[in-house]
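>>> I would like the atomic coordinates for the input below:
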Amino acid sequence: MHIVIMGCGRVGSTLAHILEDKGHSVAIIDQSPEAFRRLRGGFRGRRVTGVGFDRDVLQEAGIEHASAFVAVSSGDNSNIISARVARETFGVENVVARIYDPRRAEVYQRLGIPTVATVRWTADQILRRLLPDGAMPLWRDPNGEVILAELGIDPSWVGTKVTTFEEAVRTRVAFLSRMGESIVPDAETVIQDGDIVHVMARSDDLERLSKAAARRPEGDFR
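Below you'll find the predicted structure:
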């Protein structure tokens, strides 16, 4: 598939290299020709100088046959305008925009434009490492009502079947992270030491889930 990236900073150039290594064709746009120096010498994709919301620039980058568009420049406005042009003018369905202001990110999520709120994401990741207990939202639906959260669980849950955990805590386990791999649990899956539990839940239920997972009820729940 062909992917157009706007912004040849550290994120954009890294994405370009990863996508090319995976066999995709890539075009990368930046206002500064100097930015393309971040690309490795063997980069085979297109380098297009200009702004990512200019139609001629986008066409030069191959937007008309692109399967995806990514806006990761340093400007929120440029990123969101470019993403909207890619989607609304050229019909690219798979668009993602990096947004530094989390309040703006929520607005554009509701408009159906997926965003990565850089500041909020970074803060969440730092907090997750500083305060490992509790629950950390990893994804929210556009309306902010449903979340995917990483749930901190008490070690006493180790050895408990996931189905039993779900019944006791009243939640749905989406998957487990175990030794760097993701596992979709079945009826016989048991929580092991070191597992990270990811749940799907309503956002207003997060505090209750954190408290419920932090203490295993008395009795035989295995």
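
>>> can we go C-alpha only for contacts and neighbour counts from here?
OK.

>>> what about the helices in this protein?
Secondary structure of the chain (DSSP state H): helices located at 10-21, 55-60, 76-84, 102-110, 118-130, 162-169, 206-213.

>>> For residue 96, find the nearest of those.
helix 76-84 (6.9 Å; C-alpha to C-alpha).

>>> Can you say which of the helices of the chain is packed in most?
Highest mean neighbour count of those: helix 76-84, a mean of 22 (counted as mean count of other C-alpha atoms under 10 Å).

>>> For the helices of the chain, please prepare CSV with the additional fields distance to residue 96.
As requested, the helices of the chain are exported to CSV (distance: least, C-alpha to C-alpha, whole Å):
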stretch, distance to residue 96
helix 10-21, 12
helix 55-60, 15
helix 76-84, 7
helix 102-110, 10
helix 118-130, 12
helix 162-169, 33
helix 206-213, 27
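
>>> of all those, which lies closest to residue 183?
helix 162-169 (11.4 Å).

>>> Need the residues that contact the closest one.
157, 172-173, 185-191, 209, 212-213, 217, 221-222 (C-alpha atoms under 8 Å, 6 or more residues apart in numbering).

>>> picking that back up, what's the closest of the helices of the chain to residue 146?
helix 206-213 (10.1 Å).

>>> Another sequence for comparison is provided below:
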Amino acid sequence: MNIIIVGCGKVGATLAEQLSKEGHDIVVVDKKSAPVISITETLDIMGIVGSGTSYRILIEAGIEKADLLIAVTGSDELNLLCCLIARKASKCHTVARVRNPQYNDEIDFIREEMALSMTINPELETALEMERLIKIPSAVKIEPFAKGKVELLKFHIPEHSILDGMKVMDLSHRLQCKLLACVVERGEEVYIPSGSFELRSKDTISIIATPENAIDFFQRAGILINNIKNVMIIGGSTIAEYLAQRLSRSDINLKIIEQNLERCEELSELLPHASIINANATDRDVLLEEGIEDMDAFAAITNFDEENIILSLYAKKHSHAKIFTKITRLTYDDIIADMPLGIIINPQLVTADSILQHARTMENPTGCNVEVLYRINDKVEALEFYTGKNAKLVGIPIEELSLKPNILICGINRYGEIIIPTGKDYIEEGDTVIIVTTNPGLNDLNDIIL
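Next up is the predicted model:
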């Protein structure tokens, strides 16, 4: 597809890289020349210096032949205006990043009236992910499928666990829980395991289960699932605001430490149930005085990666809290890989995955399209497909399907009933089907068969 990305900040650069890898023709647009030059020198894409709200610039970028325009500048209003002009200039699909919390209650109206294909709020999506992980402390990643009826949960197998040495085929029977192990990460290696695959301590394993069965599994496996009661957030960012609003509905004691006094006053009005502290969290006495040692969860989500890393390392040393660390620079991956930073939060990747999912749906000609897409890691994707009338695998038992290598059918949602499939189960028209694969670029359910 021909895709125009307006805004070459961290989100725009991440999108350009991810969508370029998918084989799309990309044009980036930004008012500043430096980010345009940086991206075009790194990637094989075209760049234009100018405003994405300029009709002339959009024409130069090829808007008349574009399939998709993505507006991810730092201004919500500019993003919306850019999409509006693009819709007037062509028949392309449009996606706008809209971050401001004040637009949340109006987003459906805005999307419909402006004929937007999609709006994305990275901070809200990140906060929702953090909320899920706080509610199930044993998991390091949780991704919902089938509109939340089933989840993909990633966790580490601790030392001396009863899972150590257990074969994948024995998990459900021995623990009396209905689930499916779909990915195992062992050091640098990633496996989509067969039934005879043997688990080991320190493996990182991803399972598919309903929320109820997941909690039951963690209990039976002897993996700590104590409820989180005390949460400390460093940085009064938009993510912190969204997360605090979500957590205020639970019986959680929430403390936010923010250096800017004006922002503290805003948060105090918005979040009456949270304790807002005006202080510099890098002062170790502040964290100790505010009870870091008693926290169950700690989130360093300031706008500075280096500060977040230092704060999380300090929290790891002085508490048993579940750690969240916001890091937006992808170039830090190799440096931080072995650091005890807990769960890495990257809103840019959340945005890229959502828009990539939308792009794949647009490409699909058969109606068996991608409904949900998540990256489990750099090598593995989990996708949920709708089974349209042109699906070639309808009615055939899974054990008889000729699946491509490294593909596992993990779940079937049949009108709200969740099926963790065996070889005897089959797919029907109208089902949504969850698959895990190391094969990149799947756009259609038919792509999983030979």
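
>>> TM between them?
The TM-score (TM-score structural alignment, normalised by the length of the first structure) is 0.73; 206 aligned residues with a C-alpha RMSD of 3.4 Å.

>>> In strands, which of the contacts of helix 162-169 of the first structure fall?
Members of the contacts of helix 162-169 of the first structure lying in strands (criterion: DSSP state E): 172-173.

>>> Buried only: go through the contacts of helix 162-169 of the first structure for me.
Neighbour-count burial within the contacts of helix 162-169 of the first structure applies to 157, 173, 185, 189-191, 209, 212-213; the criterion is 16 or more other C-alpha atoms under 10 Å.

>>> would you turn the residues you listed into a markdown table with distance to residue 46 of the first structure?
Output for those, formatted as a markdown table (distance: C-alpha to C-alpha, whole Å):
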| residue | distance to residue 46 of the first structure |
| --- | --- |
| 157 | 52 |
| 173 | 42 |
| 185 | 42 |
| 189 | 47 |
| 190 | 49 |
| 191 | 47 |
| 209 | 48 |
| 212 | 52 |
| 213 | 50 |
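
>>> Go through those and name the one nearest residue 139 of the first structure.
Nearest to residue 139 of the first structure out of those is residue 173 (C-alpha to C-alpha; 14.4 Å).

>>> In contact with the closest residue to the closest one other than its chain neighbours: list those residues for me.
If the residues on either side of it in the chain are set aside, residue 173 of the first structure comes closest to residue 199, at 4.3 Å by C-alpha to C-alpha, 6 or more residues apart in numbering. Neighbouring residues of residue 199 of the first structure by C-alpha under 8 Å, 6+ apart: 148-151, 171-175.

>>> Give the buried subset of the residues you listed as a PyMOL selection command.
To isolate the buried members of the contacts of residue 199 of the first structure in PyMOL, using 16+ other C-alpha under 10 Å:
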select buried, resi 148+149+150+151+171+173+174+175
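
>>> Let's have the contacts of residue 199 of the first structure in JSON lines, adding distance to residue 44 of the first structure.
Formatted as JSON lines, these follow (distance: C-alpha to C-alpha, whole Å):
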{"residue": "148", "distance to residue 44 of the first structure": "37"}
{"residue": "149", "distance to residue 44 of the first structure": "38"}
{"residue": "150", "distance to residue 44 of the first structure": "38"}
{"residue": "151", "distance to residue 44 of the first structure": "42"}
{"residue": "171", "distance to residue 44 of the first structure": "47"}
{"residue": "172", "distance to residue 44 of the first structure": "44"}
{"residue": "173", "distance to residue 44 of the first structure": "42"}
{"residue": "174", "distance to residue 44 of the first structure": "38"}
{"residue": "175", "distance to residue 44 of the first structure": "37"}
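
>>> so stretch 12-23 of the second structure matches what in the first structure?
Against the first structure, there is no aligned range for stretch 12-23 of the second structure (TM-score structural alignment).

>>> Return the set of buried residues in that stretch.
Buried-residue list, stretch 12-23 of the second structure, by 16+ other C-alpha under 10 Å: 12-20, 22.

>>> Kindly report the same for stretch 378-391 of the second structure.
380-388, 391.

>>> Same check on stretch 59-75 of the first structure?
Result for stretch 59-75 of the first structure [16+ other C-alpha under 10 Å]: buried residues 60-63, 66-73.

>>> Pull up the aligned stretch in the second structure for that stretch.
Stretch 59-75 of the first structure corresponds to residues 288-304 in the second structure, going by TM-score structural alignment.
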